[in-house]
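Asks: need coordinates for the following:
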Amino acid sequence: MRWSAPPSQSDVESPSVIGSGKSSITPVFQNQPGFPQKYINPDEIALTLGGDTMSKAYEASAIAAKERLKCIEQKVSFSFETVMSHPSKLAVLETAAEAGFETKVIFVSTENPNLNIDRVKQRVLDGGHNVPEDKIVSRYHRSLSYLPKAAEIADKTYIIDNSDSLQIKAVLSQGQVIEQPEVKIDWVEKTIATLNERLQKKLAIERVNPDSSVASLNRSNHTGKIKSVGKHFLVQQTKDNGTVVHENSILNSDESAVGHDVLINYRNGVHKISIPEISIDTSDKIEDTLFDLANSSKYIVLNRGIDKTSSEDLKVYNFPSGVTIEKSSESLSISYNDKLLRFDRDFNIIQNDFSNREILKLNQQTQSIKQHTLKQSRDREIQIDLYLSI
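Replies: All right, here's what the predicted structure looks like:
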């Protein structure tokens, strides 16, 4: 990959799970030739601020984010420290790479989060700040889930294990292993296996969709039908017949999203899935539309919904766009963006917070998913018939 900026410009990200030892490894790399002089650390920024711990942390994080963007805009080499448990850090890497920076990731972790918990406890005894155990565990796993994407973006990634002592366990270039010691460790091997899986899946997607593009995490909007959802990627067919590949470690979608027509937008790594703006024939009678909406919603929730554990007779189906259908023995409810449409068992309206236009949009969504569900059922029946005829 070529860069438009001179090689001296670089962006180094130093991610580490809480308690993994990023504070220990940073000085080692800072002493290396070519390491950027500009170092952005939210913890150090927080020490200069007033107020309680929580407010200082939020303010320091915001200041650090502005500093990073300022460096990118002004073409200044920089490095920054992060837990990398939020997709905005992936967006920073992506933005820097697109701006022509040489990007490097120094990722430090341990073989299991219990080590991190013990180290944070010791840090507290030594006068340092505490972090709840559940946050340590969740951030441990989330940062590892983002590592493959970060490694694919970065020109070079150093994966370091600090379970006992700091050891470089792999060096990668844009997701490909270029150096690895003979003595291997499980969590690093799993990361490399994931990268290999992702590469094979991307190649398979490209074979079927040679003109496919990857969704930008920084700022982009994509409207269209979800074609497939896998462990690593979500594939969307856009309205202009293009194909966009989304990062599923961020979206966390499953196969129930297939067939839905959605708008997926990104801002600084944060995504939102919603009902897209679509052309609507407002001449339809709203009474007929409401009846169609109730019928299709009932069909979807009965055929694709899941039982809600809190109630034996309640089934629920969640659209990727945020629409939720709930059906009990007494009522049928459709909710979206804190609004509710509720029918009794005879389809009489009990509550309606939606405008007529919103009802028409909801109906288009449910009709599309109903047709997709019917097609899936027909395809399964054909497969069963073929199997029985053999």
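Asks: C-alpha from now on. contacts and neighbour counts both.
Replies: Noted.
Asks: the stretch 1-150 of the chain: strands as residue ranges?
Replies: All strands of the stretch 1-150 of the chain, identified by DSSP state E, counting those that start in this stretch, fall at 10-15, 38-40, 78-82, 102-109.
Asks: which secondary structure elements does the last one sit against?
Replies: This points to strand 102-109. strand 10-15, helix 88-98, helix 133-153, strand 156-161 (3 or more CA pairs under 8 Å, 6 or more residues apart in numbering; DSSP states H and E).
Asks: what's the answer for the first one, then?
Replies: The contact analysis (3+ CA pairs under 8 Å, 6+ apart) places strand 10-15 against helix 22-30, strand 78-82, helix 88-98, strand 102-109.
Asks: can you say which of the ones you listed is packed in most?
Replies: strand 102-109 (a mean of 25; mean count of other CA atoms under 10 Å).
Asks: list of residues touching it?
Replies: 3, 7, 9-17, 20-22, 93, 96-97, 147, 150-151, 153-163 (CA atoms under 8 Å, 6 or more residues apart in numbering).
Asks: to compare against the first, here's another:
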Amino acid sequence: MEPHESGTPQPGRRSHLVVLAGPNGAGKSTAAPAVLRGQLGVLEFVNADTIARGLSAFSPERAALEAGRIMLTRLRQLASQGQSFAFETTLASRMFAPRITEWMQRGYAFHLIFLWLPSADFAVARVQERVRVGGHDVPAETIRRRYSRCVKNFFTLYQPLASTWRFYDNSGRRPRLLARGERRERISVVQPRLWTEIVEAHNE
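Replies: This next block holds a predicted model:
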């Protein structure tokens, strides 16, 4: 029987929702195992790209729409059961904000992890490199369109919702923490110069 959508986390146990975000090519899928298991203990990671490869191994981009629908169905199932879970997104869309708000009202803690890249061109180059080693492609115009939206939506929409958040520069060999914060608490800035540049660019 399908679990009812009104399910809540079990009494005495806080359920966690983790969103791995960032532009295409930011390394979200690569970072997921260490971030989710090593730091938060979340084992359910719903990844639309993985679903798409299962639907069409040789051309996953063609299955992206159906994979997105399957992903949303799975997220609703996990939330209805009160389980901790994670998913990745570029944050280029505002569509997840109402759903996250609803889950938080039911008792979920929302943890936002953003992997930043310095430019849309950098993101395009990262995806091209991924394709050269057998990864899935994303059209350059799509990457560029999403890039500015995802950073804007982080600051204006998703960061204010988050119970906790962390913002990393992932342009190098390993993620470098720039800033972190908790809801209604003072932001802790680890790399002031770069963080200020990013915030000022967003405010222009």
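Asks: any chance of CSV for the helices and strands packed on strand 10-15 of the first structure, columns distance to Lys184 of the first structure?
Replies: Shown next, in CSV, are these (distance: least, CA to CA, whole Å):
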stretch, distance to Lys184 of the first structure
helix 22-30, 20
strand 78-82, 25
helix 88-98, 26
strand 102-109, 14
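Asks: between those, which one is closest to Leu290 of the first structure.
Replies: helix 88-98 (40.2 Å; CA to CA).
Asks: contacting residues around the aligned partner of Arg193 of the second structure in the first structure?
Replies: Matched by TM-score structural alignment, Arg193 of the second structure corresponds to Lys184 in the first structure. Residues near Lys184 of the first structure by CA under 8 Å, 6+ apart: Lys169.
Asks: for Lys184 of the first structure, helix, strand, or coil?
Replies: Look at Lys184 of the first structure: counting by DSSP: H, G, I helix; E, B strand; the rest coil, its state is coil.
Asks: quickly note the distance from it to Ile159 of the first structure.
Replies: Lys184 of the first structure sits 12 Å away from Ile159 of the first structure, going by CA to CA, to the nearest Å.
Asks: now do the shared contacts for the two.
Replies: Lys169.
Asks: figure out which of the strands of the stretch 1-150 of the first structure is closest to Lys225 of the first structure.
Replies: It's strand 102-109; of the strands of the stretch 1-150 of the first structure, that one is closest to Lys225 of the first structure (CA to CA) at 33.5 Å.
Asks: quick one: distance of that closest one to the chain centre.
Replies: 19 Å (CA atoms, centre = their mean, to the nearest Å).
Asks: where in the second structure does it fall?
Replies: Strand 102-109 of the first structure maps onto residues 109-116 of the second structure, going by TM-score structural alignment.
Asks: compared with the first structure, how much does the matching stretch deviate?
Replies: Aligned to the first structure and superposed, stretch 109-116 of the second structure gives a mean residue distance of 0.7 Å (mean CA distance after the TM-score superposition for the first structure).
Asks: ok, back up a step: among the helices and strands packed on strand 10-15 of the first structure, which is nearest Lys38 of the first structure?
Replies: Across these, closest to Lys38 of the first structure is strand 78-82 (CA to CA), at 4.6 Å.
Asks: the closest one versus helix 133-153: what angle between them?
Replies: 150 degrees (axes from the mean of the first three to the mean of the last three CA atoms, to 10 degrees).
Asks: run a quick neighbour tally on the equivalent of Arg130 of the second structure over in the first structure.
Replies: Aligned counterpart of Arg130 of the second structure in the first structure: Arg123 (TM-score structural alignment). Counted with other CA atoms under 10 Å, the neighbours of Arg123 of the first structure add up to 14.
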